[in-house]
Structures are given as C-alpha cells and as structure tokens.
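Sequence first, predicted coordinates after that:
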Amino acid sequence: MYILRNDKIKIAVKNIGAELCNISSIQNKTQFMWDANPNIWNGYAPNLFPIIGALKDDTYTFESKKYSIPKHGFIRHNKTIKLQEQTKNSLTFSLFYDDESLKNYPFKFAFYITYLLVDNKIEVIHSIKNIDNKTIYFSVGGHPAFKCPVFKNEKYDDYSLEFEQIENAKTHLINMENGLISPETEAVFNNSNTIKLTHNLFNRDALVFKDLNSKKVTLKSKLNGDILSVSYHDFPYLGIWAKPEGNYICIEPWLGIADSENTNQDFKTKEGILSLRAGKTFEASYTIEIHNNHLV
C-alpha cells in the first residue's frame, strides 16, 4: 500500500489494481471512503479499463475474431500493475500489454493512472498510450465508493446528490439478469438538480446517465452540509450505484458504457468506445474534492 499526504488530507492506494482505498482528514481523522466490507461489496474504487460494465455474453469481436474480457476490464484486481513514479504529492502506476493480455485484448498499450494531491483535492488522471502500429479501442473510467453516512449522528436517508445544473436526464435501465443496457429509461429528475439517496434507489442496479448537463456533483448531508464533490469534465457518462444494503455511494465517471441488449458486439462500433491512433496518447481526469469544513 502507498500513502500520500499533505497538510489537509491523506490517501492510500492499494498495490493490487492501483486502487484508491482511503481518503481521510489529517486533522480530525474523518474517513470519507467506503471500507469495502466483503459481506456487502468488497471494492473501494476500482479502475475500469478497457471496458466499462458488462459485455454481451462476456465477449466482443474485433476484425471478425471473438475475444473475452471480464466486467469492467482487467485493471481492477490486477497484481502486475506497478508503481511507476512517486513524488511528494503524486503516485503514478503503470500497466503494459504482454503476451497474456494480447490473447483477449489484441492491442499494444501502456496504461497509466496518477493520483495527485492538491490542497483539499485528489485529481485522478488516466493516461493511455498506443504503442501499437494500428488504432486501438478502449473505454476508461472510475468507480469510487464514498462512505455514506459519514458521521455517526446521520442516516443514509439524510443524504442527497446535488448536481451543478438543473437536470431532466433519464436513467438507462440495466437488465439485471445480464448487466446489459436495456432500451427502457426512467425519469430521475423533474427539472431539478437533486437525487435523494435511499437504499431502495438501487433495487434495479445503477443509475446510468448519458446526457447530464452537469459536470460536477456534490454529496450533501442535511445535518452536516456539503461533504465532497466529484468533477468529471472529461467524462460524458456517469453511473450512480450502491448495493441496496450498503452504506456507501459510488459516483462513477465513465468514458464508455456497458453493452446494450441489441449490440452486434463489434468492438469498433461499441457505444462510447474510444479510438486512439498509433503513437498517440489519450488523457482524462476527474477530481474528488473534500469540503474544507470537514477537514478541521
């Protein structure tokens, strides 16, 4: 495990999967991340690459050949990802293609993820380099789980998510039997910017948004005010999720999305897929901001 700290916050990152696993206040020791209780959900903040969510039949095709990648890709749980560089305020991890990865992801890539501490913020920077002689295809995203409620005097129902702009976006429903995006949608907002959190909100899996106006969302407590914000300017999709019995909330910036039920499984035309030409590098970042009043 690797530790970074400044005068306001401390973070920890696991060796396996380069997964952020702790955010806490230096001064008052308040914890802001979910504890990955294995009886409910054993993740902290998995890194998602080169797919988001599930593939239809767990497979895709590329140039008429069939391949298989597990849900959310092969960065999470990966034991071969390495610390590339550590500075006073940053940690950078890397994973490179190898003979094993080429069997089910036929692209030569370098994946980097950097955690950068700046004052009361953690910037999570994803960098993908194409070291192949052909265009590569991928999705990338985050899955951070935040403690909810944060303080002992609160309940889950005391919390809400407040978006920076008025929204009318609908959630795209997930088929819970196969994890695929169904054609059905459901209203979440009614010309508002708030989602009230309740455990039964996720009885039908995640809320999946494709067309939000906002690029920032704040986790709020009616007793203790703004807790933290996630800014996701580089990410067009957003997932909101928790296990119905879990005292946490995942705010998931995505560049990509699970397969739809009617997909033809062609990786090149998969919804949300990114393409990167030979020799080029792609970068996208999101930011977690812990509000200062909870750090003192």
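Received it, and whenever you're ready, just let me know what you need. What you are looking at is a predicted structure, and each value in this text was computed from that prediction instead of being measured. Numbering: from 1, shown residues only.

drop to CA atoms for contacts and neighbour counts, all remaining ones
OK.

can you map out the helices along the stretch 1-150 of the chain?
99-104 (DSSP state H, counting those that start in this stretch).

That one: strands as residue ranges?
Secondary structure of the stretch 1-150 of the chain, counting by DSSP state E, counting those that start in this stretch: strands at 2-5, 9-13, 20-25, 47-48, 59-62, 65-68, 82-86, 90-96, 109-118, 121-130, 136-138, 140-142, 145-147.

Please work out how many residues are found near the nearest residue to residue 76 once chain neighbours are set aside.
Among residues not flanking residue 76 along the chain, residue 17 sits closest, at 4.6 Å (CA to CA, 6 or more residues apart in numbering). By other CA atoms under 10 Å, the residues close to residue 17 number 23.

and the gap between residue 17 and residue 81?
6 Å (CA to CA, to the nearest Å).

Now the common contact residues for the two.
Residues touching both residue 17 and residue 81 (CA atoms under 8 Å, 6 or more residues apart in numbering): residue 75.

on that earlier part again, please identify the most buried of the strands of the stretch 1-150 of the chain.
Stretch with highest mean neighbour count among the strands of the stretch 1-150 of the chain: strand 140-142 (a mean of 26; mean count of other CA atoms under 10 Å).

Contact partners for residue 214?
Counted by CA under 8 Å, 6+ apart, residue 214 has contacts 163, 164, 165, 166, 167.

Put this next to the previous one:
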Amino acid sequence: MPLLKNHLLQIEIKSIGAELKAITSVKNNNEFMWQADPKIWGSHAPNLFPVIGSMKDDSYIYNDKTYKMTKHGFVRHNDKLIIKSHSDSEITFILTSNDQLYEMYPFLFQFEISYQLKDNIITVNHSVENIDSKTLFFSLGGHPAFACPLFKDEDYTDYYLEFEKQENSKSYLLNMENGLVTGKTKSVIVEGNKIQLHEDLFNEDALIFKDLKSRQVTLKHRDKGLVLSVRFEDFPYLGIWAKPSANYICIEPWLGIADIETTNQQIENKEGIISLASGSVFNASYSIEIDKRHLV
C-alpha cells in the first residue's frame, strides 16, 4: 500500500479510489483516521467525483439523454487509478476517461489527486482537465473520517467542532428516504462557532452548509484542546457526518452538493456544478493539520 512518511507522520493511501487510509504518528503510533469498521461504515476517506451525494433517481440528463450515476460518483471504488508519481513526500494518482466510464459520464477528462506530506500537514490536491471538445460538468470533494474519540478513556461528547469565524449558517436537511436536499434547515452551531458532538447529532443524516464564512474547522477536546484542523479555502460547501453513535467524525470539503428535491436533473443546472471549458484545467485543494502535541 502506498505511503508517505516524514519525522512526524506516516500516511497510507489505498490504491482503490486513491483513498487516504491512515494518518499515524511516527513517534507514539496515535492513529487519527477512522479505521473503517465494515459493520458500521466501511470507508476511510472516499474521493468524490464527478458528483457529490445522491442524484434524483440515481440519474441525470445531458443533451436529452438520461445517464445513471451512483452516489458520490465513480472514483471512490475505482481500481483503475494509476500512480503517476511517488516520492517520500508526495504521491499522485490519475484516472482518465474510458469506454466504461463514458457510458455513465459522456465526457473526456483526466482526474488527478495527489497527497503531499509536509511536517504535520497533509495537503490533498485535485486537478481536473477537460480533454473533450465540449464543456465538462462536474463536482468534486473529500470525505475524510477522523477517529473520535481519539483515546480510549474519552467519550464522543468530550469533543466539538470549532469554526474559525462566528457563523450564523444553518444546516440544510436531507430527505432521509432519497438523500436529496430539501428546503428545510436547522440550527446546529452554538456560541456562534461551535458544534457539540453527541450521539444524536446525525439522526437526520449529514449536516450540510452552503454559506459559511469560515474556511477552517477544528476538532477539539473540551479539556485537551485542539486535535486537528481541516482547511478548505477552495470549497464553498461543507458536509459534516457520521453514522449515529459511531466513533468517528467526517469533515467533508465539497464543490457541489446532492441534488435538491425540485431538480430538473439537467446536469448543467445542478447546484454547485462546475463547468470547465474544453482544454482547461481546474485545481482545488484542502489540507489536514494534526496538532503537534499529539505527535510526541
């Protein structure tokens, strides 16, 4: 399994889906990633492309033709990604459109994802190149799941998420039956910048934010302080999720969201969709910073 390593951290990446599997302290072996218990949720950090979340009837329309598309797209379980380059500090995977993918996604593209390890920071870089003669429509995002609680003597409720700025954003609710975004919202941020973790927080599925001012969210323990931060400068949407009562927390930078219930299913009209001109390249990155106090 491909890995990167320096004096502080070792990270492992699965070849299937180029999925981040582990972020481990070199000195004390602390593990910061959820270890994908299949009885609860069998993933670590899926990469989402070319859609985020569910589509109405698992399909979309392009040029008057209907195409099927599974939730979160086709990268996360894909075994066709190849390693383009690999050093001690960086690895890049690439997926190019092929006949099988073209049947569900009629665009010619080149998708790259790279992981860069520098000191105590992992940067996840995405690149999408339109190698077609027509406009490319896509979304992309991350789905990293972090171990929470981190240590055995802790409870889930010992932890909270803290935004870098005061927020008044509300979470957009999903229809629990079809996974589509409704017009309903709920307030989950307290004290202007915190979300307290508890076992019932995700009883209505993921928290979805469209209009955050913050571009960083931090996982903190009420007594021990900062554990890790996710910075998402290039991502206007953010998802936060876990299975109810599970011992992890997903912090998900998104470019796009699931279909809204009133969608006409035209992919070019999908909320958050990116349109990329022929011959153009799109880049977006987010980073994960592990607090050094947990690495000694």
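Structure's in. What do you need? These numbers come from a predicted model, not from an experiment.

Quantitatively, what TM-score do the chains reach?
After superposition, the two chains reach a TM-score (TM-score structural alignment, normalised by the length of the first structure) of 0.99; 296 aligned residues with a CA RMSD of 0.7 Å.

one step back: from residue 213 of the first structure, how far off is the residue nearest to residue 76 of the first structure?
According to CA to CA, residue 17 of the first structure stands 31 Å off from residue 213 of the first structure.

got it, and residue 178 of the first structure?
Counting by CA to CA, the gap from residue 178 of the first structure to residue 213 of the first structure is 29 Å.

Likewise for residue 273 of the first structure?
Residue 273 of the first structure sits 21 Å away from residue 213 of the first structure, going by CA to CA.

Of those two, which one has the most company?
residue 273 (18 against 15).

just checking, that one touches residue 141?
No. Using CA atoms under 8 Å, residue 273 of the first structure is not in contact with residue 141; the gap is 11.7 Å.

quick one: common contacting residues for the two?
Contacts common to residue 273 of the first structure and residue 141, judged by CA under 8 Å, 6+ apart, are 255, 256.

quick one: stretch 35-55 of the first structure aligns where in the second structure?
Per TM-score structural alignment, the counterpart of stretch 35-55 of the first structure in the second structure is residues 35-55.

in that stretch, what counts as buried?
The neighbour-count check on stretch 35-55 of the second structure (16 or more other CA atoms under 10 Å) flags 35-36, 43-55 as buried.

Closest to residue 229 of the second structure out of those?
Closest approach to residue 229 of the second structure among the buried residues of stretch 35-55 of the second structure (CA to CA): residue 45, at 15.4 Å.

how close does the nearest residue to the closest one once chain neighbours are set aside get to residue 43 of the second structure?
Excluding the flanking residues, the one nearest residue 45 of the second structure by CA to CA, 6+ apart is residue 144, at 3.8 Å. Look at residue 144 of the second structure and residue 43 of the second structure: by CA to CA, they are 9 Å apart.

repeat for residue 220 of the second structure
From residue 220 of the second structure across to residue 43 of the second structure, the span is 23 Å (CA to CA).

Neighbour-wise, which one of the contacts of residue 214 of the first structure leads?
That'd be residue 163 among the contacts of residue 214 of the first structure, by other CA under 10 Å, with 21 neighbours.

so is that residue in a helix, a strand, or just coil?
Counting by DSSP: H, G, I helix; E, B strand; the rest coil, the backbone at residue 163 of the first structure sits in strand.

In this structure it contacts residue 218, no?
Yes. With contacts counted by CA under 8 Å, residue 163 of the first structure reaches residue 218, the gap being 6.4 Å.

check contacts around residue 296 of the first structure.
Applying CA under 8 Å, 6+ apart to residue 296 of the first structure gives the contacts 25, 27, 28.
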